[in-house]
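A.B. asks: Below is the sequence, then the predicted model.
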Amino acid sequence: MYEPEFVKGLFNRMSSSYERVNYITSFGFSIRWRRQFLQEIQATEAQVEILDMLTGMGETWEAAKKKLPYAKITALDFSEGMLKHAERKNNVKFRKEVSVIQQDILQNQLPESGFDYAICAFELKTFDLPQVRILATETKRVLKPGGQFSFIEVSKPESKLLQFFYGFYLGKLIPILGKLLLGNPREYRMLWQYTERFQDARDVAAIFKDAGLEVSFKSYFYGCATGFTGYKKA
């Protein structure tokens, strides 16, 4: 389930409905969480470079532009289905100002020390731990000295009661929605399987710390989302 081609195919098939379902699966919190995880990085009006890793459909661009209004965004993803929608959003809402690149973040051609910020929303769960180690190394490589990063992912809540209801919602009800939208509930059932295996971002944060980055773990809404933020030492 973590093989890149499998994950790419999964998101290609879900691309027509993923943004709506992501909003629904988070009870509408995904928009708020995108703002919150960007609050962890330092605001500036300088002309900085942002790398939006695993950009999906470009759902984080608006929040990133509000936080860093003069930033240039480079958006990377390996799913052509997702990027088709991202390009449409780029043309309609962002005057083609976002640089959209189709590459695998684990095997990329991005410049070393080329970015002031690296951000990633709701894609960590599709990596196993060996892949996370590569992701941490690549994050460190592409950031400038002193560059900041922030990651967030839907997680299993800390409360047992929330775990039960959230698990039932994602594991049972969302696949029904997937069947209505795609005719196949399997893709959306996979989202809960990824989340259940992921648990929360603690292990990922520890791997980023082991890679030599300064890292702080973050929790949002009783652990329904978790993430981490930090910077590359100068």
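C.D. replies: Nice, I can see it.
A.B. asks: C-alpha only now, for contacts and for neighbours.
C.D. replies: OK.
A.B. asks: Run through the residues that contact Glu97.
C.D. replies: Glu97 makes contact with Lys72, Ile73, Asn90, according to CA atoms under 8 Å, 6 or more residues apart in numbering.
A.B. asks: Next one for the comparison:
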Amino acid sequence: MDQNSQTASQQNAHGAGASPSASTGSSTGGNTASFGFRAVPETERQGLVNKVFASVAGRYDLMNDLMSGGLHRLWKRELITLLNPPRGATPFKLLDVAGGTGDIAMRYAKDSGPNATAVICDISPEMLEVGRRRIADAGLESRIQCIEGNAEELPFANNSFDAYTIAFGIRNVTHIDRALAEAYRVLKPGGRFLCLEFSECRVPVLDRLYDFHSFEVIPRLGQLAAGDADSYRYLAESIRRFPPQEKFAGLVRNAGFSRVTHRDLTGGIAAIHGGWKI
């Protein structure tokens, strides 16, 4: 199947309300899961995703710049604004999942008070290594801890955190429902869940331009900038396999969260989903 046919097929699947990814907890058939537009054995998917992030770890910010045209920086700022961490002496503990390079956690630390701390949990040791270097360079080691772990089986006790964030990471887990259940488990009562993720563009013309950018431009830029077109192609494809806004909001509700909301950014190219553990 050529790339245009793949894109059209995926757009039709979204329009028909089909399950966009085995990552929602269902399977594409048997024990398989989606890896971009390919079906792979479910047991192999996480390893394939890990290889992608091992490849792009050193150029992660560049990757997000290519994927979003630089807009990810504004979107992350909006995420921290919505989180609204305490700026006084109030203790506050954030868990940032799949945040290996430290971008969200460092923004949070700089915008919060001295007793606000963060734990970054990421399955990729390569991403965490980048994060540790950046955190050390920023002098934030006393406030940000890095721990290797899987979003589907978090290595933390129940009711441990005041807030949970995940930015551009949840579409890369194999079972989204399990990751959301874990988010709910580790949050304290009254804790907040916030997820920033690429989503379904809903602006005519812009959606076509975005598809062209995703499937024609990004892999070429990935090859030129990082010598790795395949990883960038997977990342573009994984966006189209991710549930659209309302469907993902339903998954958040199913995990137990209350007051579930979503806010489109840049015409729906990305969205911030939120919920509370009551």
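C.D. replies: Great, that's in hand. All of these numbers come straight from a predicted model, not from anything done at the bench.
A.B. asks: ok, back up a step: show the buried residues in the contacts of Glu97 of structure 1.
C.D. replies: Lys72, Ile73, Asn90 (16 or more other CA atoms under 10 Å).
A.B. asks: The strand ranked longest in structure 1: what's the following helix or strand?
C.D. replies: Using DSSP state E to assign secondary structure, the strand with the most residues in structure 1 is strand 143-154. Under the assignment DSSP states H and E, the closest C-terminal helix or strand after strand 143-154 of structure 1 is helix 160-168.
A.B. asks: Show me the strands in structure 2, by range?
C.D. replies: 32-35, 38-41, 92-97, 116-122, 144-148, 161-167, 187-198, 258-265, 270-276.
A.B. asks: Distance to Asp228 of structure 2 for these - can I get that in JSON lines?
C.D. replies: JSON lines is the format used below for the strands of structure 2 (distance: least, CA to CA, whole Å):
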{"stretch": "strand 32-35", "distance to Asp228 of structure 2": "17"}
{"stretch": "strand 38-41", "distance to Asp228 of structure 2": "18"}
{"stretch": "strand 92-97", "distance to Asp228 of structure 2": "25"}
{"stretch": "strand 116-122", "distance to Asp228 of structure 2": "22"}
{"stretch": "strand 144-148", "distance to Asp228 of structure 2": "25"}
{"stretch": "strand 161-167", "distance to Asp228 of structure 2": "22"}
{"stretch": "strand 187-198", "distance to Asp228 of structure 2": "21"}
{"stretch": "strand 258-265", "distance to Asp228 of structure 2": "28"}
{"stretch": "strand 270-276", "distance to Asp228 of structure 2": "24"}
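A.B. asks: Val130 of structure 2 is nearest to which of those?
C.D. replies: strand 144-148 (10.6 Å; CA to CA).
A.B. asks: distance of the aligned partner of Pro185 of structure 1 in structure 2 from Ala181 of structure 2?
C.D. replies: Under the alignment (TM-score structural alignment), Pro185 of structure 1 maps onto Ala229 of structure 2. According to CA to CA, to the nearest Å, Ala229 of structure 2 stands 34 Å off from Ala181 of structure 2.
A.B. asks: More neighbours: the two, which one.
C.D. replies: Counted by other CA atoms under 10 Å, Ala229 of structure 2 and Ala181 do not tie: Ala181 has more neighbours, with 19 against 16.
A.B. asks: Was I right to think that one contacts Ala255?
C.D. replies: Yes - between Ala181 of structure 2 and Ala255 there is a contact under CA atoms under 8 Å: 5.2 Å.
A.B. asks: before we move on, the earlier item: relative to Ser238 of structure 2, which of the strands of structure 2 is closest?
C.D. replies: Per CA to CA, nearest to Ser238 of structure 2 of the strands of structure 2: strand 32-35, 7.0 Å.
A.B. asks: Counterpart of Trp112 of structure 1 over in structure 2?
C.D. replies: Heads up, residue 112 of structure 1 is Glu, not Trp. Using TM-score structural alignment, Glu112 of structure 1 sits opposite Asn158 in structure 2.
A.B. asks: ignore the last one, Ala86 of structure 1
C.D. replies: By TM-score structural alignment, Ala86 of structure 1 lines up with Gly131.
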